[in-house]
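> Whatever this is, show me its structure:
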Amino acid sequence: MNKLSTQIIAFVVVLAIVAGALYFSGVFSSDNGAVASGEDRTPRQIQILKYSDYSCPACRIYIPFQEQLKAEFGDLVDIQYRYFPLDGFPNSRTAAHAVEAANRQGKFTEMHNLVFERQDEWSPGHINIREYVTAYAEQIGLDRDQFLADLDSDEVRNRVEQQKQEGMRRSVNATPTYFIDGFMLRQNPQSYEQFKSIVELYMYRN
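As a prediction, this is how the structure comes out:
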């Protein structure tokens, strides 16, 4: 084998390694489409779907990244939340029920943010979480009796369970798990800049 052939083979191997790294990092999936190039690229709206557990510390860590994305891209990013309470956290389901109960009174975002913000208060297994979420409900101006009724309702429990089952069918087994336009990120971004770069790749797809 001559020197030129060796160089060509080495180049091909390097390309294969780079392509594999991009694929397994979750930046690309098999039918992800081409990324447009050029100065006149027009971004399109993308959906970011997050399967999350309210007891999960990592899920809370990613909230500032999501807020930065909304601040920078506005309506171009549609961030949706899906309940995925993990069995390893004893208070996770009740926390999800509390947020969904608040959602019934139009206060999803307020309860969602407050439950994450106060995670250290209610997440330990020995804590009576109902006392905490009831106090949160009053703090954000919910009707207390309606909140407590919804908290224990089959409709709220079924809603949370349906979203978890949906996630399991999509191979979600940990939190947070992100989908961008239906494609699962195989590895979560480790910084805002990395998250932004991934989002832009999808935003400028052909």
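
> When you work out contacts or count neighbours from here on, use the C-alpha atoms and nothing else.
Fine.

> pretty sure Ala174 is in a helix, no?
No. Using DSSP: H, G, I helix; E, B strand; the rest coil, the assignment for Ala174 is coil, not a helix.

> which stretches of the chain form helices?
Shown for the chain, the helices assigned by DSSP state H span residues 3-24, 57-61, 63-73, 92-103, 108-117, 119-122, 129-139, 144-151, 154-169, 192-203.

> now the other sequence, so there's something to compare against:
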Amino acid sequence: MPPNKTKPKTNRGSTSKQRKNPGSGVPKAAGPASQRAKAAGKTVRKARRGGLDTNLKVTLSLVAIAIAVLAVVLVVNRDGGDDVPASEVAQTVVRPDSHRLSSAADGKVTVVEFLDFECEACGAAYPGVERLRAEYGDRVTYVVRYFPIASHPNAFNSAHAAEAAARQGKFEQMYVKLFDNQTAWGHKEQSQVETFVGYAGELGLDVERFRADIASPEVDARVRADAEDGQRVGVQGTPTFFVNGARYEQQPTYEALKKTIDDALAR
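Below you'll find the model as predicted:
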């Protein structure tokens, strides 16, 4: 008869369940040595937390310093033209070939505007500028410089149109035409070149010559040369005015510009 095969008992060892009080689900209270170990562990953890807090404070301080340095750099970059000598600024804001809408015989006051024909702020300043031009006439030299903003769909096209008209002696007429009709052609994603060709026809220009000039590399280079001069003297947006080589920092309202011009004339 085969011997009885009795399955041997195995010792599974102690488990977390076996170490718990019945029905409590909570581990048994530890002895004094265990309590001391726990207390030591808490002290270590607290010290570690303190170290983390200190490290965090140091990190935040470094971040704050970095932000402050960055802010200074941005201000310096924004006002990069402030480091250009005044004599160089005066020569840069007005070039021999710059477009003058009026010329003062005594040359005492020169107002320069870097503008974008599609810029709404330039359009808002335009009526006040025209009023000042009418009032001061040839007592003030008024100069227009191109500064097309790349985010405006037809900023370059409109500047090219003004320059193409200038090549036929009609810069001022196209300048007026573009601003008077800004709401009709401005901020349209499609090219407005044909609209500008229509304006050229209304102004009596040679339309075929105008059409060729508006697309020519020479006209584009002339527009970009103005914009580069603007960047050299710290122009960041439009309109930006200079009065006798000094940047005009106030809002370009009729009243504020008039006061600045009157002050310059009185000197």
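
> from the helices of structure 1, which stretch is densest packed?
helix 92-103 (a mean of 25; mean count of other C-alpha atoms under 10 Å).

> right, and the helices of structure 1 - which one's nearest Gln45 of structure 1?
helix 192-203 (6.5 Å; C-alpha to C-alpha).

> spatially speaking, which residue is in the middle of structure 1?
Lys50 (2.1 Å; C-alpha atoms, centre = their mean).

> And it? What does it align with in structure 2?
Counting by TM-score structural alignment, Lys50 of structure 1 corresponds to Glu113 in structure 2.

> Its match and Phe241 touch, don't they?
Yes. Shown here, Glu113 of structure 2 and Phe241 form a contact pair, counting by C-alpha atoms under 8 Å, at 4.5 Å.

> what's the distance between the aligned partner of Phe196 of structure 2 in structure 1 and Glu67 of structure 1?
In structure 1, Phe196 of structure 2 lines up with Val133, judged by TM-score structural alignment. Separation of Val133 of structure 1 from Glu67 of structure 1 (C-alpha to C-alpha, to the nearest Å): 24 Å.

> Then Ser191 of structure 1?
Relative to Glu67 of structure 1, and taking C-alpha to C-alpha, Ser191 of structure 1 is found at 13 Å.

> what's the aligned partner of Phe183 of structure 1 in structure 2 in contact with, if anything?
Here Phe183 of structure 1 is matched to Ala246 in structure 2, going by TM-score structural alignment. Ala246 of structure 2 makes contact with 86, 89-90, according to C-alpha atoms under 8 Å, 6 or more residues apart in numbering.

> Which residue range of structure 1 does the longest helix seen in structure 2 align onto?
For structure 2, the helix with the greatest residue count under DSSP H is helix 32-78. Using TM-score structural alignment, helix 32-78 of structure 2 corresponds to no residues of structure 1.

> I figured the residue nearest to the centre of structure 1 hits Pro176, correct?
Yes. At 6.5 Å, Lys50 of structure 1 and Pro176 qualify as touching, with contact defined as C-alpha under 8 Å.

> could you measure the match of Phe196 of structure 2 against Ala58 of structure 1, distance?
Remark: distance between Val133 of structure 1 and Ala58 of structure 1 (C-alpha to C-alpha) = 21 Å.

> go on, Phe65 of structure 1?
12 Å.

> now the helices of structure 1 in TSV, with distance to Tyr81 of structure 1?
Formatted as TSV, these follow (distance: least, C-alpha to C-alpha, whole Å):
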stretch	distance to Tyr81 of structure 1
helix 3-24	24
helix 57-61	11
helix 63-73	11
helix 92-103	11
helix 108-117	10
helix 119-122	17
helix 129-139	19
helix 144-151	19
helix 154-169	10
helix 192-203	17
